[in-house]
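[1] Next comes the sequence, and after it the predicted model I'd like to discuss.
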Amino acid sequence: MRGPAARRMLVGARLRGLRERAGLSRERAGYAIRGSASKISRMELGRTSFARRDIADLLTLYGLPGGAEREELLRLAREANERAWWHRHGELIPAWTHRFLDLEETAREVRAYEPCQIPELLQTEEYTRASLAIRDGIREGGRRIEIDERAAVRRLRRRLFADDPGRTLTAVLDEAALRRHVGGPELIRDQLAHLAALAGTGRVELRIVPVGGRALPLPHGFSILSFAGGALPDVVYLEFLTTALYLDKPADVTAYAGAWDRLAAAALPPDAGRDLITDLLKRL
């Protein structure tokens, strides 16, 4: 499993399972590692780094003083503390996106809804730079290095997706996002051609909600990340201008999965979506 955040979630889930199997409370486990119930909760949710001594003491408390499973968990905990691929860009990308970058890399299936722009994994380099300038008010010559660094991160995300044939992306986007001339007609022409090429790969499915269609259930974009084998729960990611939300409670995930189904139902079939992109290209 890739990505420190995903590894922390996996280790945390395994620790929670062992604790519950041993019939121990979070308070008892926290006392054993000189901590508190809230620390155990953070560890089990994968929201903190792991000290080797803490993991070793908990495994002993949970009835794993030795053996292959103990060694595997100690290894996973060590790997969960390693730096992620995006670390060298970390100062210039928003802190609230760091966990998402790890989880996205690990996810086998991504379902993304975007009402205003092309999904980031499907953007061309030029579209990425133009959208960064618009959203964040970054202008050429003022904070050029910030555009370069953020664009580099998106480029690496696209490369990671392209290099892993086991990953898929289904994107629902509003037709208005295709018609919005971010960066000018020439740029959007290249972007639409790029979308048309990706839609024919078998790993990317585009579902376009036509202008004038029925009302949509949500005004904001979101992504649902699903992981292989059910090792981790689905995670819903919502990004705003200055923060982000990560939702993994079953009720929240179910609500967004339902919204996703309604969005997909409102969209054109994939073949009709590709025809729409072709038609838009002819008009440019």
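    Perfect, thanks for sending it. Numbers count the residues shown, from 1 in each chain.
[2] can we go C-alpha only for contacts and neighbour counts from here?
    Noted.
[3] hey, where'd the strands end up in the stretch 101-250 of the chain?
    Ranges of strands in the stretch 101-250 of the chain, per DSSP state E, counting those that start in this stretch, are 109-114, 168-174, 204-209, 222-226, 235-239, 244-247.
[4] Check which element follows the helix or strand hosting residue 55 along the chain.
    Residue 55 is located in helix 52-61, with elements delineated by DSSP states H and E. Downstream of helix 52-61, the next assigned helix or strand under DSSP H and E is helix 68-80.
[5] So which other helices or strands are in contact with that following helix?
    In this structure, helix 68-80 packs against helix 4-22, helix 52-61, with contacts taken as 3 or more CA pairs under 8 Å, 6 or more residues apart in numbering; DSSP states H and E.
[6] Nearest residue to the middle of the protein?
    With distances taken as CA atoms, centre = their mean, residue 104 lies nearest the centre of the chain, 3.6 Å away.
[7] how much space between that one and residue 195?
    Using CA to CA, to the nearest Å, residue 104 is found at 20 Å from residue 195.
[8] likewise residue 47?
    Distance from residue 47 to residue 195, by CA to CA: 35 Å.
[9] out of those two, which sits in the more crowded spot?
    It is residue 195, of residue 47 and residue 195, that has more neighbours when counted by other CA atoms under 10 Å, with 22 against 15.
[10] can you pull the contacts of residue 277?
    178, 192, 196 (CA atoms under 8 Å, 6 or more residues apart in numbering).
[11] Tell me how many other residues crowd residue 11.
    By other CA under 10 Å, neighbour count at residue 11 equals 25.
[12] Isn't it up against residue 79?
    No. Using CA atoms under 8 Å, residue 11 makes no contact with residue 79, being 10.2 Å away.
[13] Out of the helices and strands packed on helix 68-80, which is closest to residue 34?
    Among the helices and strands packed on helix 68-80, the nearest to residue 34 by CA to CA is helix 52-61 (8.7 Å).
[14] which residues in the chain form helices?
    4-22, 26-32, 37-44, 52-61, 68-80, 98-106, 125-136, 144-162, 175-179, 185-198, 250-266, 270-283 (DSSP state H).
[15] ok, second structure coming up, stack it against the first:
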Amino acid sequence: MKMRPTYTDSEDLGLVRQAHSPTVRRRRLAAELRRIREEKGLTIDQVAEQLDWHATKLSRFETGRRAVQPSDVRALLAVYEVQDRERDALLTLAREARQRGWWHAYGQAVPEWFEVYVGLESEASALHLYESEFVPGLLQTGDYIRAVHRAAQIRASEEEVDQRVMVRVARQKLLENDDPPHLWVIINEAAIRRPVGGVQVMRTQLEYLVQAATLPHVTLQVLPFSAGAHPAMGGGFHVLQFGPNDPDVVYIEYPTGTIYLEKQSEVERYTLMFNHLRAAALPTDSSGELIARVASELGK
């Protein structure tokens, strides 16, 4: 992505991205361990008893809620009698799952409840986002990011705001990868009309959106007021899509935390909602024209 906007005090982030997200690796390892146990016809209680573990420990391994030590994986694979290449591949996966993600370099600027999302986002093949109140983070300019954080983090110091801006800029490098995810964004018209950060900041943000929409891996639509009632009037959501080895995830954020939905029925419901929004939103060309028109009207 060659046309990134200029960001104050954030050009040299010293960022080294990992080739793979440890978050995604943990999910994949959890799924594989669960699959192997079920193929062997063993229950969680039976395996836990053989290893002298509490059943909760294994359950958390299989749901990805707890990191798995390579030594624990070896013990499980011995019980399951897994050998040779499959064993080596799973042990490699276990080691990769324990690596620290690039976001750990930013410390508390990335809250623990948000780390999972950043890890998933880093390796998604497609991101389908609906936002009702603001421009999605991956397409925000530096000044817009700062204004959003100042409004949301009422008690944050200027240093804390600066750190959060840098984290969001680091996340945006995802769109500059050689093989970036396909980003499909639907923005409520209210989000392009609310002058976040003031007239000049908002005009620059809207002009950047028009430019970003020309990228081959970015699709941008505006859901106009004229669409009336729609399925996502409760708020924004993200559908993160992966390859065949990793199930899709729905992400919903609220002021004090996040919700991750992974059940197939839940993901299908939000995928259907997104498809309805795509149909109700303006076509891409018309969306770009509306954004450009709103930008030109600002300050008049």
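    Cool, got the structure. Computed from a predicted structure; not experimentally measured.
[16] Can you pull the TM-score for these?
    Here the TM-score for the pair of chains, by TM-score structural alignment, normalised by the length of structure 1, is 0.94; 279 aligned residues with a CA RMSD of 1.4 Å.
[17] Just the buried positions in the helix holding residue 55 of structure 1, please.
    Across helix 52-61 of structure 1, burial judged by 16 or more other CA atoms under 10 Å covers 54-56, 58-59, 61.
[18] got it, and stretch 182-201 of structure 1?
    Neighbour count says stretch 182-201 of structure 1 has 182-183, 187-193, 195-196, 199 buried, by 16+ other CA under 10 Å.
[19] For those residues, work out which two are farthest apart.
    Once CA to CA is applied, the buried residues of stretch 182-201 of structure 1 give 183 and 199 as the farthest pair, at 22.4 Å.
[20] still on that earlier bit, minimum distance to residue 110 of structure 1: which of the helices and strands packed on helix 68-80 of structure 1 has it?
    Between the helices and strands packed on helix 68-80 of structure 1, helix 4-22 lies closest to residue 110 of structure 1; by CA to CA that is 14.7 Å.
[21] Report the aligned residue range of structure 2 for the closest one.
    With TM-score structural alignment applied, helix 4-22 of structure 1 matches the range 22-40 in structure 2.
[22] related to what we said a few turns ago, and the helices and strands packed on helix 68-80 of structure 1 as a markdown table, adding distance to residue 227 of structure 1?
    A markdown table is the format used below for the helices and strands packed on helix 68-80 of structure 1 (distance: least, CA to CA, whole Å):
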| stretch | distance to residue 227 of structure 1 |
| --- | --- |
| helix 4-22 | 10 |
| helix 52-61 | 24 |
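[23] Report the distance from stretch 106-126 of structure 2 to the chain centre.
    Computed by CA atoms, centre = their mean, to the nearest Å, the chain-centroid distance of stretch 106-126 of structure 2 equals 6 Å.
[24] Residue 55 of structure 2 maps to what in structure 1?
    Residue 55 of structure 2 maps onto residue 37 in structure 1, by TM-score structural alignment.
[25] Same question for residue 118 of structure 2.
    For residue 118 of structure 2, the residue aligned by TM-score structural alignment is residue 101.
[26] which residues touch that match?
    86, 157.
[27] now do residue 226 of structure 1
    107-110, 232-235.
[28] Check residue 163 of structure 2 too.
    106, 109.
[29] What separation do you get for it and residue 120 of structure 2?
    According to CA to CA, residue 163 of structure 2 and residue 120 of structure 2 sit 21 Å apart.
[30] repeat for residue 141 of structure 2
    Residue 141 of structure 2 sits 22 Å away from residue 120 of structure 2, taking CA to CA as the criterion.
[31] swap in residue 93 of structure 2?
    16 Å.
[32] Check residue 142 of structure 2 too.
    Distance of residue 142 of structure 2 to residue 120 of structure 2, computed by CA to CA: 23 Å.
[33] Around whichever residue in structure 2 pairs up with residue 174 of structure 1, how many other residues sit close by?
    When structure 2 is aligned by TM-score structural alignment, residue 174 of structure 1 is paired with residue 188. Residue 188 of structure 2: 24 surrounding residues under other CA under 10 Å.
[34] looking at structure 2, which of the contacts of residue 277 of structure 1 still make contact?
    Contacts conserved in structure 2 for the contacts of residue 277 of structure 1, counting by both residues aligned by TM-score structural alignment, their matches' CA atoms under 8 Å: 178, 192, 196.
[35] closest to residue 28 of structure 1 among these?
    Looking across those and measuring by CA to CA, the closest to residue 28 of structure 1 is residue 178, at 55.3 Å.
[36] Pull the contacting residues for that closest one.
    117-118, 188, 192, 277.
[37] Just give me the closest of these to residue 68 of structure 1.
    Nearest to residue 68 of structure 1 among the contacts of residue 178 of structure 1: residue 118, at 45.7 Å, using CA to CA.
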